[in-house]
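S.K.: 3D, please:
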Amino acid sequence: MGKRGVFFKGISDVEGKTSADRGATSREIIIEALENIPPMLSDETQKEAMKIIHYTVNNVKMGKVVDDKEVKRLIKNMVEEIIANQDAMLNLIKIKSHDEYTFSHSVNVCMIAILIGVRYQLPIDSLEELAFGAMLQDLGKIMVPDEILFKLGRLNEKELEEIKKHPLYSQQILSENSRIGELPKKIAYQHHERWHGQGYPQRISGENIELLARITAIADVYDALTTDRPYRKKFLPYDAVRLIVSRADDEFYADAVRAFVESVSIYPLGSLVKLNTEEVGMVIKINRKAIVRPTIRILFNPSGNIMEEPINIDLIKDRERFVICAIDEEEVYQMHTDQTGEE
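M.R.: The predicted model follows:
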């Protein structure tokens, strides 16, 4: 978990020196700020989640059934932690290689789906069903040939049709364990269906799609958009949220989109933003009554230099400042390099 005590006193070391005093780079400043936002899931639970999804996939590859007891134990812990830490940062797992994408994506989709479900006020048993299905929704991809799954170029029609079979494969794999209920299987089968009826595999629409699958669909798309892939650069969280909002009541169920935005906000915790003052800071608190006016920790002054003493600005109270755009980490690094010649 983050070191809360340091955060609101300024980013400083044990001798009381600020990051600017120590000649820290912009990269170090951003990393330090991120480390001091408490995460929704503990490192221990995240590691356990990755371990169990690896274990589950490997077992299925060897012809074994899904160990529902292990997954349910994990899910229970994840739901409890997320309910307890809703105002903490959505700490999505970063992948180191494309081979890890399937594993990290499964855990991330599960976390986001739980968060949406909590905001949607689902009861605990429904949250756990949602989490189970969201965690294993892509399990069927192990039956898709690697040369299709990891292809860098555009898929041809035949390859695309093979990819579109993975929801059916996921449902079939989950059905092999009689202890797994119908809802997780529906989530796995329907998470690529769309509200307007143009999804797959059945092209069903509206309320014919299970509610928990509608929620999982949003979580699935958000994580996919905000993750670097071999064939495209990741979206900024702000841009991913905007895209999903723009498709509410078309591709996505509007009430679930509303719960999603209330959960992650338009400027998610940990996002970097530029203000009208040309200052750059990190979102450290979401103001749910006015999501476009979060609390910002100013890290860089209008000249692009590191703040000697970072300050926290609540944009609800400070009406002179406002966010003009979200900004990418690399853009901040480049900005600071241009100013200082460092990095």
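S.K.: Going by C-alpha atoms from here, please, whenever you check contacts or count neighbours.
M.R.: Will do.
S.K.: and the next element down the chain from the strand or helix carrying residue 70?
M.R.: Using DSSP states H and E, residue 70 falls within helix 68-84. Using DSSP H and E, the helix or strand that follows helix 68-84 towards the C-terminus is helix 101-119.
S.K.: Please report the number of neighbouring residues for residue 53.
M.R.: 21 (other C-alpha atoms under 10 Å).
S.K.: whoops, residue 74 was the one
M.R.: So residue 74, with other C-alpha under 10 Å, has 19 neighbours.
S.K.: quick one: the strands in this protein?
M.R.: 272-275, 280-285, 295-300, 306-314, 323-327 (DSSP state E).
S.K.: and residue 146, which of these is closest to it?
M.R.: strand 323-327 (34.5 Å; C-alpha to C-alpha).
S.K.: Turn the strands of the chain into JSON lines, including distance to residue 83 and mean neighbour count.
M.R.: Formatted as JSON lines, the strands of the chain follow (distance: least, C-alpha to C-alpha, whole Å; neighbours: other C-alpha atoms under 10 Å):
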{"stretch": "strand 272-275", "distance to residue 83": "25", "mean neighbour count": "22"}
{"stretch": "strand 280-285", "distance to residue 83": "17", "mean neighbour count": "26"}
{"stretch": "strand 295-300", "distance to residue 83": "22", "mean neighbour count": "24"}
{"stretch": "strand 306-314", "distance to residue 83": "25", "mean neighbour count": "19"}
{"stretch": "strand 323-327", "distance to residue 83": "27", "mean neighbour count": "17"}
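S.K.: Distance to residue 134 for the ones you listed - can I get that in JSON lines?
M.R.: Below are the strands of the chain laid out as JSON lines (distance: least, C-alpha to C-alpha, whole Å):
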{"stretch": "strand 272-275", "distance to residue 134": "28"}
{"stretch": "strand 280-285", "distance to residue 134": "27"}
{"stretch": "strand 295-300", "distance to residue 134": "31"}
{"stretch": "strand 306-314", "distance to residue 134": "35"}
{"stretch": "strand 323-327", "distance to residue 134": "28"}
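S.K.: Tell me which of these sits nearest to residue 118.
M.R.: Nearest of the strands of the chain (C-alpha to C-alpha): strand 280-285, 18.4 Å.
S.K.: what angle do the closest one and strand 306-314 make?
M.R.: For strand 280-285 against strand 306-314, the angle by axes from the mean of the first three to the mean of the last three C-alpha atoms, to 10 degrees is 40 degrees.
S.K.: Another sequence for comparison is provided below:
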Amino acid sequence: MEDSAKRLEVIVEFMVPGATLSGDTFDSENNFLYPAYTVYTNEIIDELKSKGVKKIYYTPVENNDATAFAKQAQDIWESLFEAVRNNARPDLEQTKDFVLSLHNYVKQNKDRFLYLMKIKDYDDYTFTHSVNVGILAMAMASKHGLEEKLVHEIGLGAFLHDVGKLMISKEILNKKEKLTNEEFEFIKKHPEYGYEYVAKHDHIPKNALDVILHHHENYNGKGYPKGFQDEDIPIGAKITSICDVYDALITARPYKRAYSSREAILSVMKESRVKFNPVLVSRFVRDMTPLLQKEPLIPVGTIVLLTTGEVAQVEELHSTGDLRPIVKILTNERQQKIARPFIVDLTLDSTRSVKRIIPR
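M.R.: The predicted structure follows:
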């Protein structure tokens, strides 16, 4: 436990789902609970209550880098909004410099850069979401082995991916009730609005423009605005699409609760071969899960359905984001119990993989 003079107390009963605390949390007996910047979902809050934890304690950790980047991002988005409101040509040189600084920070702080994603605010969702998606997209693109120039250009497009929403009223964007068909069709125009606006600038690379225009295209061809299928969607847009959905899910909004990192990753997995390229989903899960959470995605003891139709239990993991663990096969392909369950390492068996988790 850190210096008790700086320690703050939080009453669990009054915690709001979606809250984050800028320090590791402990119970009244100094037992560690959760790491700094955990998103306190309904499930976590209910778990604390069920364990009889009435108060939690933490010591705020100063995060000057995150504060500085957040301030720069806010200034950029305010200037963009002002330009949109005045129908002025965008000045994106500051934006390009900012994303380059962000890219360099991500490269130099491979284990710490996700702390930059921890400042969240309902009213400032647009710029915090943009920073988060930019960070995730550059990290994922880098791990995918793309060249540095392309990683930076993808990051620029990812940071600006929602610039078209500046042309849409906050009343529609933050509406708690279900959108009307007309309102939804209007929101679906934001990739084109953003593309057309940013394209007015002479020196924005095509890869960045592709991200802005195509980040809502789907693997199955049922996205927008062009209805492109996987092979026609630029790689930067594919990567940004996954990162966009992940960050939107883990962020509390006026109309929804925040998902835990695990819930969000599993939701992304469900959209493999529907919204997202399956290879990129696998790499996102494998490469990003260890950075995004400490707990394994599929814990030991989890019951899973395999692609063969067999039911199995996870026995051992290779890593936090392991999607090919060592499992014990419990049933045959018709899901009938077998007399002698046997162990299979899915990394060594190309005929089997995890299809989904079976709830207990």
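S.K.: Tell me which residues are up against the helix holding residue 70 of structure 1.
M.R.: 40-42, 45, 48-49, 52, 111, 114-115, 118, 127-128, 131-132, 177, 179-180 (C-alpha atoms under 8 Å, 6 or more residues apart in numbering).
S.K.: cutoff 10 Å now
M.R.: 39-42, 45-46, 48-49, 52-53, 55-56, 85, 88, 90, 110-112, 114-115, 117-119, 124-125, 127-132, 135-136, 174, 177-180 (C-alpha atoms under 10 Å, 6 or more residues apart in numbering).
S.K.: Now, the residues you listed that are in helices?
M.R.: Within these, membership in helices is found for 45-46, 48-49, 52-53, 55-56, 110-112, 114-115, 117-119, 124-125, 127-132, 135-136, 174, as judged by DSSP state H.
S.K.: sorry, back to before: now that you've got the contacts of helix 68-84 of structure 1, can you turn the buried subset into something I can paste into ChimeraX?
M.R.: Burial among the contacts of helix 68-84 of structure 1 is assessed by 16 or more other C-alpha atoms under 10 Å; the matching ChimeraX selection reads:
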select :39,40,41,42,46,49,52,53,56,85,88,90,110,111,112,114,115,117,118,119,127,128,129,130,131,132,135,136,174,180
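S.K.: ok, back up a step: which stretch among the strands of structure 1 approaches residue 11 of structure 1 most closely?
M.R.: The nearest among the strands of structure 1, by C-alpha to C-alpha, is strand 306-314 at 7.2 Å.
S.K.: Now do that closest one against strand 295-300, angle only.
M.R.: Going by the same axes, to 10 degrees, strand 306-314 of structure 1 makes 170 degrees with strand 295-300.
S.K.: ok, residue 57 of structure 2 touching residue 11?
M.R.: Yes - using C-alpha atoms under 10 Å as the test, residue 57 of structure 2 is close enough to residue 11 to be in contact (9.0 Å).
S.K.: between those two, who's got more neighbours?
M.R.: Set residue 57 of structure 2 next to residue 11 and count neighbours by other C-alpha under 10 Å: residue 57 wins out with 23 against 11.
S.K.: which non-adjacent residue is nearest that one?
M.R.: Take residue 57 of structure 2 and drop its neighbours on the chain: the residue closest to it by C-alpha to C-alpha, 6 or more residues apart in numbering is residue 9, 4.7 Å away.
S.K.: hang on, that neighbour in a strand?
M.R.: Yes - looking at residue 9 of structure 2 with DSSP: H, G, I helix; E, B strand; the rest coil, it is inside a strand.
S.K.: what's the neighbour count on it?
M.R.: Residue 9 of structure 2 has 14 nearby residues by other C-alpha under 10 Å.
S.K.: what do you get for residue 22 of structure 1?
M.R.: If you count neighbours by other C-alpha under 10 Å, residue 22 of structure 1 ends up with 10.
S.K.: which ones are touching it?
M.R.: 12, 13.
S.K.: Also the one 5 residues further on?
M.R.: Shown here is residue 27 of structure 1, whose contacts under the criterion C-alpha under 10 Å, 6+ apart are 329, 330, 332, 333, 336, 343.
S.K.: Around the fourth one, how many other residues sit close by?
M.R.: Here the number of neighbours of residue 333 of structure 1 (other C-alpha under 10 Å) works out to 18.
S.K.: what about the residue nearest to it when sequence neighbours are not counted, distance to residue 340 of structure 1?
M.R.: Counting by C-alpha to C-alpha, 6+ apart, residue 26 is the residue found nearest to residue 333 of structure 1 once chain neighbours are left out, at 6.0 Å. Residue 26 of structure 1 is 10 Å from residue 340 of structure 1, where distance means C-alpha to C-alpha, to the nearest Å.
S.K.: who has more neighbours, the two?
M.R.: It is residue 26, of residue 26 of structure 1 and residue 340, that has more neighbours when counted by other C-alpha under 10 Å, with 26 against 12.
S.K.: residues in contact with the counterpart of residue 177 of structure 2 in structure 1?
M.R.: Residue 177 of structure 2 maps onto residue 153 in structure 1, with residues paired by TM-score structural alignment. Contact analysis of residue 153 of structure 1 by C-alpha under 10 Å, 6+ apart lists 230, 231.
S.K.: so residue 88 of structure 2 touches residue 80, yeah?
M.R.: Yes - with contact defined as C-alpha under 10 Å, residue 88 of structure 2 reaches residue 80; the gap is 9.2 Å.
S.K.: which residues touch the counterpart of residue 173 of structure 1 in structure 2?
M.R.: Correspondence of residue 173 of structure 1 to structure 2, assessed by TM-score structural alignment: residue 197. Taking C-alpha under 10 Å, 6+ apart, we find residue 197 of structure 2 in contact with 84, 87, 88, 89, 90, 163, 164, 191.
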